[in-house]
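*Asks:* Have a look at this fold, sequence not included:
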């Protein structure tokens, strides 16, 4: 039996005093939660054993200044992001790096994503949250997509979806090895059926090599 595509997406808050969105994709099945502490986030993530974790937060800091080359590249492409050391971003960046290190130690790959930019690339609703939920539902998600979701939960779903596209090489990598952000290839979003088909075809091809 082919393994499912399993991705966690995290819309991370800068502090455990605020809610973070957490979403888990297992093929087209979707589980979405809001969590607070690092411990809760790590516990839920390790429990589902994902192949990849996609986090909406800077995962590195610049060698000088407040912005990284990838932040400037994103802005030039029309995807403005807040740099890691911008006022109000330092706590988020430090928290994201701590979580990334914990996850990587378990042998799980972690990538940086930016769900607002992902939605721009895919022409999905940007801030109209109910319309976004309906659009994601039409893309073939099942499970928690059928209930009301807040913006943190929906951002987490977009993070996880972007991560699933990364696993099937349907993304643009902005930046370099030191720091990069994963963006969907611009255009109509793939349905989850298409994502799953490409994932399974890819796994079959790998076994034949």
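*Replies:* Noted; the coordinates are in hand. What you see is a predicted model; the values in this text were computed from it and never measured.

*Asks:* Only C-alpha atoms from now on, for both contacts and neighbour counts.
*Replies:* OK.

*Asks:* which residues of this structure fall in helices?
*Replies:* Using DSSP state H, the helices assigned to the chain run over residues 38-48, 69-76, 90-105, 115-122, 129-138, 151-167, 192-208.

*Asks:* Contact partners for the most centrally placed residue in the chain?
*Replies:* Most central in the chain under Cα atoms, centre = their mean is residue 159, positioned 2.4 Å from the mean C-alpha point. When contacts are counted by Cα atoms under 8 Å, 6 or more residues apart in numbering, residue 159 is found next to 8-11, 54-56, 113-115.

*Asks:* Format these as a markdown table; extra columns: distance to residue 46 and neighbour count.
*Replies:* Putting the contacts of residue 159 into a markdown table (distance: Cα to Cα, whole Å; neighbours: other Cα atoms under 10 Å) gives the following:
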| residue | distance to residue 46 | neighbour count |
| --- | --- | --- |
| 8 | 10 | 31 |
| 9 | 13 | 35 |
| 10 | 13 | 33 |
| 11 | 17 | 28 |
| 54 | 14 | 31 |
| 55 | 15 | 27 |
| 56 | 18 | 26 |
| 113 | 20 | 29 |
| 114 | 22 | 24 |
| 115 | 22 | 28 |
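
*Asks:* Just give the closest residue to residue 132, not the sequence neighbours.
*Replies:* Distances taken as Cα to Cα, 6 or more residues apart in numbering place residue 125 nearest to residue 132, at 5.2 Å, with adjacent residues excluded.

*Asks:* And for the one you found, the neighbour number?
*Replies:* Per other Cα atoms under 10 Å, the neighbour tally for residue 125 reads 17.

*Asks:* And the one 5 residues further on, by the same measure?
*Replies:* Residue 130 sits with 15 neighbouring residues when counted by other Cα under 10 Å.

*Asks:* circling back: run through the residues that contact the residue nearest to residue 132.
*Replies:* Residue 125 is in contact with 119, 131-132, 135, counting by Cα under 8 Å, 6+ apart.

*Asks:* and here's the other structure:
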């Protein structure tokens, strides 16, 4: 715990390709420092520096039951956490759909490396969290999302923060809520981390 008194969280909005920007957010207490990275080594360097208690990642980190490879053309397409999202009418892209395969492959590889480094990566879906908190998703109202995250207590977010950075900040805040006992894993331990609003049991 090298920074403040609360556990540090690193949120990652992972891009499918290292040629595209990945959003990063180092959350120390209520102060969020965002940036972008490209290659996996850049991402892992920040994690190693921050030594976070949890690493919420916006990317699929598990495969459907019985499926051995994301590249197989047959087999189950949905995980239990995906079915939970469907039941709650949350929009998402199935992990076996087109470009999602590349993101899933990268997410699984990054998860393996983080686990070997003794960190705790968990899957997070910022869009679902934003729905829980009543915030606009980044593609609809980027500045509204920025304002909403600030209202939820995040300090230090830049006015120039990109959509990738704000989704990473969302993921980091979900991780902080989870450490505070205000989060749950949809679909079990291999599922998707989402916030829970106290007093109403609201997940999505």
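*Replies:* Received it, and whenever you're ready, just let me know what you need. Computed from a prediction, not measured in an experiment: that's the story for all the values here.

*Asks:* TM-score for this pair?
*Replies:* Here the TM-score for the pair of chains, by TM-score structural alignment, normalised by the length of structure 2, is 0.85; 186 aligned residues with a Cα RMSD of 1.8 Å.

*Asks:* thinking again about what came up before, just the buried residues of the contacts of residue 125 of structure 1.
*Replies:* 119, 132 (16 or more other Cα atoms under 10 Å).

*Asks:* For residue 26 of structure 1, state which of the contacts of residue 125 of structure 1 is nearest.
*Replies:* residue 135 (18.8 Å; Cα to Cα).

*Asks:* out of the helices of structure 1, which comes closest to residue 180 of structure 1?
*Replies:* helix 69-76 (6.0 Å).

*Asks:* for the aligned residue in structure 2 for residue 41 of structure 1, what are its contacts?
*Replies:* For residue 41 of structure 1, the aligned residue in structure 2 is residue 43 (criterion: TM-score structural alignment). By Cα under 8 Å, 6+ apart, residue 43 of structure 2 lies in contact with 24, 37.

*Asks:* gap between residue 43 of structure 2 and residue 18 of structure 2?
*Replies:* Separation of residue 43 of structure 2 from residue 18 of structure 2 (Cα to Cα, to the nearest Å): 10 Å.

*Asks:* Ok, residue 60 of structure 2 next?
*Replies:* 16 Å.

*Asks:* quick one, which of those two is more surrounded?
*Replies:* Neighbour tally, residue 60 of structure 2 and residue 18, criterion other Cα under 10 Å: the higher count belongs to residue 60, 25 against 13.

*Asks:* Return the residue of structure 1 aligned against the more buried one.
*Replies:* In structure 1, residue 60 of structure 2 lands on residue 58 (TM-score structural alignment).

*Asks:* What sits closest to that match if chain neighbours are left out?
*Replies:* Closest to residue 58 of structure 1 by Cα to Cα, 6+ apart is residue 93, at 5.3 Å.

*Asks:* swap in residue 4 of structure 1?
*Replies:* In space, residue 4 of structure 1 is closest to residue 27, 5.4 Å off (Cα to Cα, 6+ apart).

*Asks:* Next, the contact list for the corresponding residue of structure 1 for residue 13 of structure 2, please.
*Replies:* Alignment note (TM-score structural alignment): residue 13 of structure 2 maps to residue 11 of structure 1. Listed by Cα under 8 Å, 6+ apart, the contact partners of residue 11 of structure 1 are 20-22, 55-57, 152-153, 155-156, 159.

*Asks:* again, only this time at 6 Å
*Replies:* Counting by Cα atoms under 6 Å, 6 or more residues apart in numbering, residue 11 of structure 1 makes contact with 20-21, 56, 152, 155-156.

*Asks:* May I see the PyMOL selection of the buried members of the residues you listed?
*Replies:* Those of those that count as buried under 16+ other Cα under 10 Å are selected in PyMOL with:
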select buried, resi 20+21+56+152+155+156
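
*Asks:* Tell me how far the residue nearest to residue 164 of structure 2 when sequence neighbours are not counted lies from residue 4 of structure 2.
*Replies:* Nearest residue to residue 164 of structure 2, sequence neighbours excluded (Cα to Cα, 6+ apart): residue 23, at 4.4 Å. For residue 23 of structure 2, the distance to residue 4 of structure 2 equals 22 Å [Cα to Cα].

*Asks:* Can you tell me what residue 180 of structure 1 aligns to in structure 2?
*Replies:* Match for residue 180 of structure 1 (TM-score structural alignment): residue 191.

*Asks:* was I right about its match contacting residue 81?
*Replies:* Yes: Residue 191 of structure 2 lies in contact with residue 81 (Cα atoms under 6 Å); the separation is 5.2 Å.

*Asks:* okay, those two: which has more neighbours?
*Replies:* residue 191 (22 against 19).

*Asks:* Fine, thanks again, bye for now.
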